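In: Okay, structure incoming, though there's no sequence with it:
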């Protein structure tokens, strides 16, 4: 009964603060403060200072601003134009043609940027004008881009996986490894959708691209070499055991600065703009993590996580039923909160539940990312929808409709993960990293 009373107080304070447009990080701190004052005898101020400092000074967390900065630097280079030049000759012969550049472009850029929004903006800047000029259907251009951009949340380096790993104290490198195969499978599902569209919508196909000699195709591929080398330097250094996630992030920053300088895109203005952009994003995420750490401590004192885990255990729910319930829960939550906020807000409650049910926490991290990806393209607060609206000037309702097939494919990805969990767990269990 005491736990139910505490849950009611927590929810009331949380929704009051969020409804008053208080920043999410500050709202979490406010809820935790109320909990400490009402349900414990420990001084709330002392607990908050200690917990916030401990959470904010984590060595693992230093990878976060570095990966964000790497993405900000690359966003300001000629990477988008070069990617299209390198990809177009190889994609044009596939069923569906150059629409595949949306998927492959997002997959490549996701491997050097952990942000869905950065992936969407960079690849959209590349593909939308080119595909429109070639008379590809608008709904396919926007829909495939909206879905494929979410790969930035899964394919390492993923900001969401970093936050998840810090929140539950799990290896970031293992989580990054776990995201590779599911990310590639999801990209394959998106490309399969384009192939099916090609065969079932013959009247909407644009004119085929002019044929190009193989030698010329290879020559154009030189535009992809810099970004592929950067991907190998960042991801390879982790998976081969030469670097931790934080050290690999530093390698990525140096590599992206070198790439920007080689493209003559690096000047004082772009350097400062990238640094300020990374600082703003990192500060926002750090504030949310601080609030979440304090909230976790406060809820621990109330005994809510333990009571909830015991309640779930008493219901004898199978892991499958629990996953189905959490899928619906995260989809609904993701309609109103961004992905990182959804993760940090719920882990204090959800982590004991999944551990009690015997669910692998590495696998669960990938599951959460897929569900959060769905939330990025579902109204009313689908962040990718707003980014696309700014880029294309279409109504949110239209963009949402174009993204519906991609949401369905992400739901299929959850089914695949449940049926073949080894897709996420094999690599981290068999490859040694640091």
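Out: Received the coordinates, thanks. Since the structure is predicted, the reported quantities are computational estimates derived from the model, not experimental observations.
In: Going by C-alpha atoms from here, please, whenever you check contacts or count neighbours.
Out: OK.
In: so what's residue 27 closest to, chain neighbours aside?
Out: Closest residue to residue 27 apart from its sequence neighbours, by Cα to Cα, 6 or more residues apart in numbering: residue 17 at 5.6 Å.
In: for residue 379, that is, sorry about that
Out: The spatially closest residue to residue 379, leaving aside those adjacent along the chain, is residue 335, at 6.0 Å (Cα to Cα, 6+ apart).
In: and the residue nearest to residue 27, how many neighbours does it have?
Out: Burial of residue 17, expressed as a neighbour count using other Cα atoms under 10 Å, amounts to 18.
In: Specify the local secondary structure of it.
Out: Classification of residue 17 using DSSP: H, G, I helix; E, B strand; the rest coil returns helix.
In: how near is it to residue 49?
Out: In this structure, residue 17 and residue 49 are 21 Å apart, going by Cα to Cα, to the nearest Å.
In: And residue 342, by the same measure?
Out: Distance of residue 342 to residue 49, computed by Cα to Cα: 23 Å.
In: Between these two, point out the one with more neighbours.
Out: residue 342 (20 against 12).
In: Tell me where the stretch 51-200 of the chain has strands.
Out: Taking DSSP state E, counting those that start in this stretch as the test, none of the stretch 51-200 of the chain falls into strands.
In: and here's the other structure:
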């Protein structure tokens, strides 16, 4: 059985290396696996494609993507920067903290790492450069803080994992809150330490603002804050499912775009077209992965691998260490969605066998995808920042390295203290 698994892995790698679409490579590998145990794999192919894309739960995915596309075309990033800036002027590092906070807030309404990185960087980079902040640190903080778009719910990656692993989307969303805040805290902590060690690389302090002036300038955050509370709060309170909250989010994003004067027929059409393209790509990949998952289940390969892991006597932490290395290697060549759908059918039985909570494992994978987003040669955020700055990818990767280490520290903390992930969803949903 393990020999068959190895042959299928080699086949999948060859198909991917040939340049074949990921969805077709998955389906073709599933077809070969299915022929081993069933004479008519076509029936399973049709049913797998229909079941994977005809899910009501999965309807949340295109809605969240559309919400992010709408907001991408508003002045939200400019308003975030201006609204947050007054409150961090006295902290060491000053406006560099706005990069982290703005990416965290925008990520909570966009669900996309690349969109968060590009949108906030478009405003923050010129402003920080104009005021004399260290460009290297600014680039590193923006590149890595952009990954908060997939950690702070609602997150597209979280929806994909929840559907693939058949766990609650709302539970995964809630589970990402504390780790997301932890990542933001560690990023800001590094900025504070860096600023204290490098006072000469910061501009002179700006004039103090009164509390009233700060509040008046921060009033620009109110529309975005209301949208976040409406989307995430409705799920936390149990008033709406993830799909219903996504629909409310789209409506709120349209209203916000209209209020800021950025809603036009052209922007509406562009946002809908962008959401359609990305949603179709992800759902096509999910369909191919669903067929591969069904084929693998019928061949018994995942169960055999889980049994082999159990019989090998590896401890839970050894399994997690191996999976960490595997995902980091995958992250150098694949995007986050592909990483998840390629591995779920095999990895989930192994994780369950080892006694790990699947919601915790989902957040663990999301953190590894965050690391992959800033890992050369195919880190999406590296490409985004390369486009924004015109600098070499290696230079951006080196600038991101300290923040990369903060993400590694977060992975270690949630592994050693799983309650950081599981406590909040248990507390909120057990009421």
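Out: It's in. Just so we're clear, the structure is a prediction, and the values are computed from it rather than from any experiment.
In: Just give me the match in structure 2 for the residue nearest to residue 379 of structure 1.
Out: In structure 2, residue 335 of structure 1 lines up with residue 332, judged by TM-score structural alignment.
In: go on, residue 370 of structure 1?
Out: Aligned counterpart of residue 370 of structure 1 in structure 2: residue 367 (TM-score structural alignment).
In: Nearest residue to that match in space, ignoring adjacent ones along the chain?
Out: Across the structure, with Cα to Cα, 6+ apart as the measure, the residue nearest residue 367 of structure 2 apart from its sequence neighbours is residue 411 (6.6 Å).
In: you'd agree the one you found is up against residue 365?
Out: No - using Cα atoms under 8 Å as the test, residue 411 of structure 2 is too far from residue 365 to be in contact (9.4 Å).
In: Which position in structure 1 pairs with the residue nearest to residue 367 of structure 2?
Out: With TM-score structural alignment as the criterion, the equivalent of residue 411 of structure 2 in structure 1 is residue 414.
In: Helix or strand: which one has its match?
Out: Assigned by DSSP states H and E, residue 414 of structure 1 falls within helix 396-419.
In: Remind me what that helix packs against, helices and strands.
Out: Judged by 3 or more Cα pairs under 8 Å, 6 or more residues apart in numbering; DSSP states H and E, the packing partners of helix 396-419 of structure 1 are helix 138-149, helix 172-200, helix 361-376, helix 383-392.
In: Tell me what angle the longest one forms with helix 361-376.
Out: Helix 172-200 of structure 1 runs at 50 degrees relative to helix 361-376, counting by axes from the mean of the first three to the mean of the last three Cα atoms, to 10 degrees.
In: now the helices for the stretch 201-350 of structure 1?
Out: Along the stretch 201-350 of structure 1, counting by DSSP state H, counting those that start in this stretch, helices occupy 214-220, 225-231, 237-239, 245-262, 268-302, 304-315, 319-334, 339-356.
In: Which one of these lies nearest to residue 53 of structure 1?
Out: With Cα to Cα as the measure, helix 268-302 is the member of the helices of the stretch 201-350 of structure 1 nearest residue 53 of structure 1 (8.0 Å).
In: That closest one aligns to what range in structure 2?
Out: Aligned by TM-score structural alignment, helix 268-302 of structure 1 corresponds to residues 265-299 of structure 2.
In: what's the burial count for residue 32 of structure 2?
Out: The local packing count at residue 32 of structure 2 equals 15, with neighbours defined by other Cα under 10 Å.
In: which non-adjacent residue is nearest it?
Out: residue 8 (7.9 Å).
In: Identify the residue of structure 1 aligned to the one you found.
Out: Structural correspondence for residue 8 of structure 2 with respect to structure 1 (TM-score structural alignment): residue 10.
In: Could you identify the helix or strand that succeeds the helix or strand encompassing its match?
Out: Mapping residue 10 of structure 1 onto the secondary structure by DSSP H and E places it in helix 2-19. Using DSSP H and E, the helix or strand that directly follows helix 2-19 of structure 1 along the chain is helix 24-39.
In: Much appreciated, bye for now.
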